[in-house]
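*Asks:* Turn this into a model:
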Amino acid sequence: MIEPDFLHTTRTAYDSVAVQYAELFANALDDYPLDRAMLSAFADLVRADGAGTVADVGCGPGHVTALLHRLGLTAFGVDLSAEMIAIARAAHPELRFDVGSMTALALEDGELGGVLARYSIIHTPPERLPEVFAEFHRVLVPGGHLLLAFPAHDKPSELAEAFDHKVALAYRWSPDPVAELLRETGLLQVARMVREPEENERAFQQAHLLVRKA
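*Replies:* Predicted structure coming up:
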């Protein structure tokens, strides 16, 4: 199967900056208490439903995967970048990390209790987003939860807005159209948080959508 260009471009870009990225974001969540609260709520819901395995899709160097583990989840990471996965495995040898793509996860139908996609959809071309959401839906058990995080814009009539990302072409997303795409896929909104940027972030709102497989 021929790999889509955006996957090749994203993988190559993150392979080239993996070490710097890991150093830069190692303690990033320390500065974002609201983000940590959403991750904690996600973990609580997955545990309440029977603590199924959780995939951290686009896990990068694995620091958030490790947080999910500390929150009591059986979590593993998936990332396009082999360099990122090598760093994650070295930093967290007790956890599982796989090279893979969110467009075609090497998982059985209904295998997961939860999926985390924290800023990992930002390089997805808008026309491919329904495909990604369908894959998340496929691997979740009925009642399983998905937590998405992404930079947001406030134009409800426009799904995506491209911006100049330092690594590869990226998109900000409007929460309402994203929530509608999720609903059409069978993933129903449970909660939404849109926060203002912190001082050390670009001047974008940051959105979290927590949804549940019907």
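
*Asks:* Please count neighbours and contacts with C-alpha atoms only from this point.
*Replies:* Fine.

*Asks:* Grab the longest helix from the protein for me.
*Replies:* Using DSSP state H, we find that the single longest helix of the chain is helix 5-25.

*Asks:* what packs against that helix?
*Replies:* When contacts are defined as 3 or more Cα pairs under 8 Å, 6 or more residues apart in numbering; DSSP states H and E, helix 5-25 sits against helix 82-91.

*Asks:* and the helix or strand that comes right after the helix it packs on, what does it pack onto?
*Replies:* Later in the chain than helix 82-91, the nearest helix or strand by DSSP states H and E is strand 96-99. For strand 96-99, the contact count by 3+ Cα pairs under 8 Å, 6+ apart identifies strand 75-79, helix 82-91 as packing neighbours.

*Asks:* How far away from the center of its chain is strand 96-99?
*Replies:* 15 Å (Cα atoms, centre = their mean, to the nearest Å).

*Asks:* By residue count, which strand of this structure is the longest?
*Replies:* Identified as the longest strand of the chain according to DSSP state E is strand 140-152.

*Asks:* neighbours around Glu180, how many?
*Replies:* Glu180: 14 surrounding residues under other Cα atoms under 10 Å.

*Asks:* how much does the helix or strand that contains it deviate in direction from strand 140-152?
*Replies:* Assigned by DSSP H and E, Glu180 belongs to helix 175-185. Helix 175-185 runs at 160 degrees relative to strand 140-152, counting by axes from the mean of the first three to the mean of the last three Cα atoms, to 10 degrees.

*Asks:* Next, the residue positioned nearest the centre of the chain: secondary structure please.
*Replies:* Centrality entry for the chain: nearest residue to the mean C-alpha point is Ala117, 1.3 Å, by Cα atoms, centre = their mean. Here Ala117 is strand, with the state taken from DSSP: H, G, I helix; E, B strand; the rest coil.

*Asks:* I'd assumed Ala149 was in contact with it.
*Replies:* Yes - counting by Cα atoms under 8 Å, Ala117 touches Ala149, with 6.5 Å between them.

*Asks:* another one to check against the first:
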Amino acid sequence: MIERPSYLTDTANAYDAVAALYASLFQNALDDQPLDRAALEVFAEVVRTGGGGPVAELGCGPGYVTAYLRKLGLDVFGLDLSPVMIEIAREAYPELRFEVGSMDALDLADEELRGIVSWYSVIHVPPQELPAYIREFRRVLAPGGHLLLGFFESEDEPVTPFDHKVTTAYRWPIDELAALAGAAGFAEVGRVLREPHEGERFRQGRLLMRRK
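*Replies:* Got it, this is the predicted structure:
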């Protein structure tokens, strides 16, 4: 049996411990974020115009982004490390599919998906491990499939760890993250940077990538 890296266990345990509070705080998180909704809407449009097909939100937490993507007409399911988060998501959105799993070892066939959303989920991956995650995303995406990354941007600083309220996270320079995905076989479609809103500490980044 392959031993799970300690950071995965730590992340799952940390989110299990705060899952109920997290879900209550973020259930309406998209309501006052038009740029965030726009990024998700563009992702949904390119998946639909590309013929549709299955989409995964990887690191779905309590499921509110998965549910929003479903409202946008996508055939979407959610996956998360935290069993408690998945329980909450299933209770909140019983019509949707949610599974416990890890983004670095997806129980999916090669080229099975048409789209992946990673909305503030790769932020907890140690920087040296992230290329393997991006390669795994590419493995399960069909050619021409799209990947949307949401993350904290480091504003011209190097990759920077910070004291995320749940567990250690990392801020990425948007150019460096785009280059990392490019090296794994993705082409950039577009990007969004927005300044922090009230209650936020850091600039927010979104990258839309297409699998070559």
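
*Asks:* TM-score for these two?
*Replies:* TM-score of the superposed chains, computed with TM-score structural alignment, normalised by the length of the second structure, equals 0.98; 211 aligned residues with a Cα RMSD of 0.7 Å.

*Asks:* average offset between the longest strand of the first structure and the second structure?
*Replies:* Following superposition, strand 140-152 of the first structure is found to deviate from the second structure by 0.3 Å on average (mean Cα distance after the TM-score superposition for the first structure).

*Asks:* Show me what that strand is packed up against.
*Replies:* helix 33-48, strand 112-118, strand 170-173, strand 205-213.

*Asks:* right, so of those, which gets closest to Glu198 of the first structure?
*Replies:* Of all those, it is strand 205-213 that lies closest to Glu198 of the first structure, at 9.1 Å by Cα to Cα.

*Asks:* okay, the closest one sits on what stretch of the second structure?
*Replies:* Per the alignment by TM-score structural alignment, strand 205-213 of the first structure matches residues 203-211 in the second structure.

*Asks:* Need the residues that contact the matching stretch.
*Replies:* Counting by Cα atoms under 8 Å, 6 or more residues apart in numbering, the neighbours of stretch 203-211 of the second structure from elsewhere in the structure are 39, 43, 138, 141-155, 174, 178, 181, 185-196.

*Asks:* shared neighbours of Ala117 and Ala149 of the first structure, anything?
*Replies:* With Cα under 8 Å, 6+ apart, Ala117 of the first structure and Ala149 have no common neighbours.

*Asks:* Could you pull up the residues touching the residue nearest to Ala75 of the first structure when sequence neighbours are not counted?
*Replies:* Of all residues beyond its chain neighbours, the one nearest Ala75 of the first structure is Val54 (4.6 Å), with distances taken as Cα to Cα, 6 or more residues apart in numbering. Contact analysis of Val54 of the first structure by Cα under 8 Å, 6+ apart lists 73-76, 112-116.

*Asks:* next helix or strand past the longest strand of the first structure?
*Replies:* Next along the chain from strand 140-152 of the first structure, counting by DSSP H and E, comes strand 160-163.

*Asks:* got the contact list for that next one?
*Replies:* 126, 153, 169-174.

*Asks:* buried residues in that strand?
*Replies:* Neighbour-count burial for strand 160-163 of the first structure flags Ala160 (criterion: 16 or more other Cα atoms under 10 Å).

*Asks:* how big's the offset between the helix holding Glu180 of the first structure and the second structure?
*Replies:* With mean Cα distance after the TM-score superposition for the first structure, helix 175-185 of the first structure averages 0.5 Å from its match.

*Asks:* Work out the gap between the longest strand of the first structure and the centre of the chain.
*Replies:* Here the centre of strand 140-152 of the first structure is set off from its chain's centre by 8 Å, with Cα atoms, centre = their mean.

*Asks:* And for stretch 58-75 of the first structure?
*Replies:* 12 Å.

*Asks:* returning to that earlier point: which other residues reach the longest strand of the first structure?
*Replies:* Contacts for strand 140-152 of the first structure (Cα under 8 Å, 6+ apart): 39, 42, 45-46, 49, 109-122, 136, 171-175, 194, 204-214.

*Asks:* Likewise for stretch 86-106 of the first structure?
*Replies:* If you take Cα under 8 Å, 6+ apart as the criterion, stretch 86-106 of the first structure is touched by 7, 18-19, 22, 57-58, 60-63, 66, 75-82, 85, 131-132, 135-136, 139.

*Asks:* What's the end-to-end length of that stretch?
*Replies:* Using Cα to Cα, to the nearest Å, the end-to-end distance of stretch 86-106 of the first structure comes to 18 Å.

*Asks:* And for stretch 155-162 of the first structure?
*Replies:* For stretch 155-162 of the first structure, the end-to-end distance is 13 Å (Cα to Cα).

*Asks:* for that stretch, the distance to its chain's centre please.
*Replies:* Worked out by Cα atoms, centre = their mean, stretch 155-162 of the first structure lies 19 Å from the chain centre.

*Asks:* Could you do stretch 43-50 of the second structure as well?
*Replies:* Taking mean C-alpha positions (Cα atoms, centre = their mean), stretch 43-50 of the second structure and its chain are 17 Å apart.

*Asks:* now do stretch 92-102 of the second structure
*Replies:* Centre to centre, stretch against its chain (Cα atoms, centre = their mean), the figure for stretch 92-102 of the second structure is 15 Å.

*Asks:* tell me which residues of it are tucked away?
*Replies:* Going by neighbour count (16+ other Cα under 10 Å), the buried part of stretch 92-102 of the second structure is 92, 96-102.

*Asks:* try stretch 149-169 of the first structure
*Replies:* Here stretch 149-169 of the first structure shows 149-153, 159-160, 168-169 as buried, counting by 16+ other Cα under 10 Å.

*Asks:* Please apply the same query to stretch 43-51 of the second structure.
*Replies:* 43-44, 46-48.
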